[in-house]
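>>> here's a sequence, model it:
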Amino acid sequence: MNRMNYKAIVLVFILQLVIGLVWYTSSPASLSSHVAQVGSGRPEASIMLLFAGAILAYVFFMAWLLTRVNAMSILGRVLFVVSVWLCIVLPNYVFVAVHLNMTGSDTVYLLAYGALNCAIAATILPLWPSSRSIFRN
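Next up is the predicted model:
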């Protein structure tokens, strides 16, 4: 049985937090004005903690799923992470964009953020196995 690589989980978590910070601070004017209409232009600490918790839950869930499908090849694991994003996370982004009446460019901006996070997780998690995986049966 493979174990989760906690170093890889922390690395993916930190990279996704940094990307989220950069993505939020460099958002287009139309999306920034939409956020300003919903609330203040600056997110509250509770929203930032919720965002960090969501990223951590996503990364742990993906790492846990990858330990359960350990019979797959590395390419299969990468495609598995991408397919989970396409089938589970992508519809949520689309629903939020439709519900908030976002423009097409704002929707693509948010989807690009999710796709970049998926690429980070699909690159690091399957390719950096746990150091204890050599002791499996």
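>>> hey, let's count contacts and neighbours off CA atoms from now on
Fine.
>>> would you map the helices across this protein?
Using DSSP state H, the helices assigned to the chain run over residues 6-25, 29-38, 45-68, 74-84, 90-99, 104-127.
>>> mind listing what's buried in the first one?
Within helix 6-25, the residues that count as buried by 16 or more other Cα atoms under 10 Å are 8-9, 11-13, 16-17, 20, 24.
>>> now those residues in CSV, please, with extra columns for distance to Gly76.
What follows is these, written out as CSV (distance: Cα to Cα, whole Å):
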residue, distance to Gly76
Ala8, 18
Ile9, 19
Leu11, 22
Val12, 19
Phe13, 22
Gln16, 22
Leu17, 26
Gly20, 27
Tyr24, 32
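>>> next, the second sequence, to be compared with the first:
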Amino acid sequence: MAAEDDLPGVRRAERPGRPGAPPGPGPHRRHLPRPSLALAESRAHRELPTWLYHFTWGSAAHCIEIPFTFDLLNAERVTAATGPQPPQSLAEAMHGAWVAFIRDLAPGHSGPRCTNRRRTTMTWDVVPEALDDPLSAEGGAWTTP
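The predicted structure is shown next:
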């Protein structure tokens, strides 16, 4: 496997505008979405309710979104992974969407569902937003017919 420095654009020394935040995406992050995208595309092809999300804030550490999902930014050792002062507003928005999804079977954000025609994805960052197909480069080998 190539060293991280040999993979341009994969890992950044510091996140722009986020002093003290952990480094950006590592090479492992490029492979994680592929099976999830295949599953989402399969569900969308059968017109089953499907939503995608992509957590882009902070580091690419595996499961970094968990303290945001459960609104536990004050939990012990969270800042070791997130860096100092992770955005509470992001935790509240993401937690609210998951609570709505559990309660109503639909996330409480304004992003539309992923369909056979549009791979709309809720992108969770300082300002969450729904984007059309932000992971298109990730899905190539996993797209369904």
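>>> what TM-score comes out when they're superposed?
Here the superposed chains carry a TM-score of 0.35, computed using TM-score structural alignment, normalised by the length of structure 1; 89 aligned residues with a Cα RMSD of 5.2 Å.
>>> now for the buried residues of helix 6-25 of structure 1: which two are most distant?
Farthest pair in these (Cα to Cα) is Ala8 and Tyr24. Separation: 23.9 Å.
>>> count of residues packed around Thr79 of structure 2?
Neighbourhood size, Thr79 of structure 2 [other Cα atoms under 10 Å]: 16.
>>> kindly report the same for Ile120 of structure 1.
Residues within reach of Ile120 of structure 1, counting by other Cα under 10 Å, total 16.
>>> and Thr107 of structure 1, by the same measure?
Residues near Thr107 of structure 1, counting by other Cα under 10 Å, number 17.
>>> ok, and the closest non-adjacent residue to it?
Spatial nearest neighbour of Thr107 of structure 1, excluding adjacent residues (Cα to Cα, 6 or more residues apart in numbering): Ala97 at 5.8 Å.
>>> the helix or strand hosting Tyr53 of structure 2 - contacts with which helices or strands?
Using DSSP states H and E, Tyr53 of structure 2 sits within strand 52-55. Here strand 52-55 of structure 2 touches strand 120-124, going by 3 or more Cα pairs under 8 Å, 6 or more residues apart in numbering; DSSP states H and E.
>>> that older thread, residues of the helix or strand following the strand holding Tyr53 of structure 2 that come out buried?
The first helix or strand that comes after strand 52-55 of structure 2 along the chain, using DSSP H and E, is helix 66-69. By 16+ other Cα under 10 Å, the buried positions in helix 66-69 of structure 2 come out as 67-69.
>>> let me know the closest of these to Leu37 of structure 2.
Closest approach to Leu37 of structure 2 among the buried residues of helix 66-69 of structure 2 (Cα to Cα): Thr69, at 20.0 Å.
>>> quick check: the closest residue to that closest one other than its chain neighbours vs Leu131 of structure 2, distance?
Nearest residue to Thr69 of structure 2, sequence neighbours excluded (Cα to Cα, 6+ apart): His95, at 4.7 Å. His95 of structure 2 sits 19 Å away from Leu131 of structure 2, taking Cα to Cα, to the nearest Å as the criterion.
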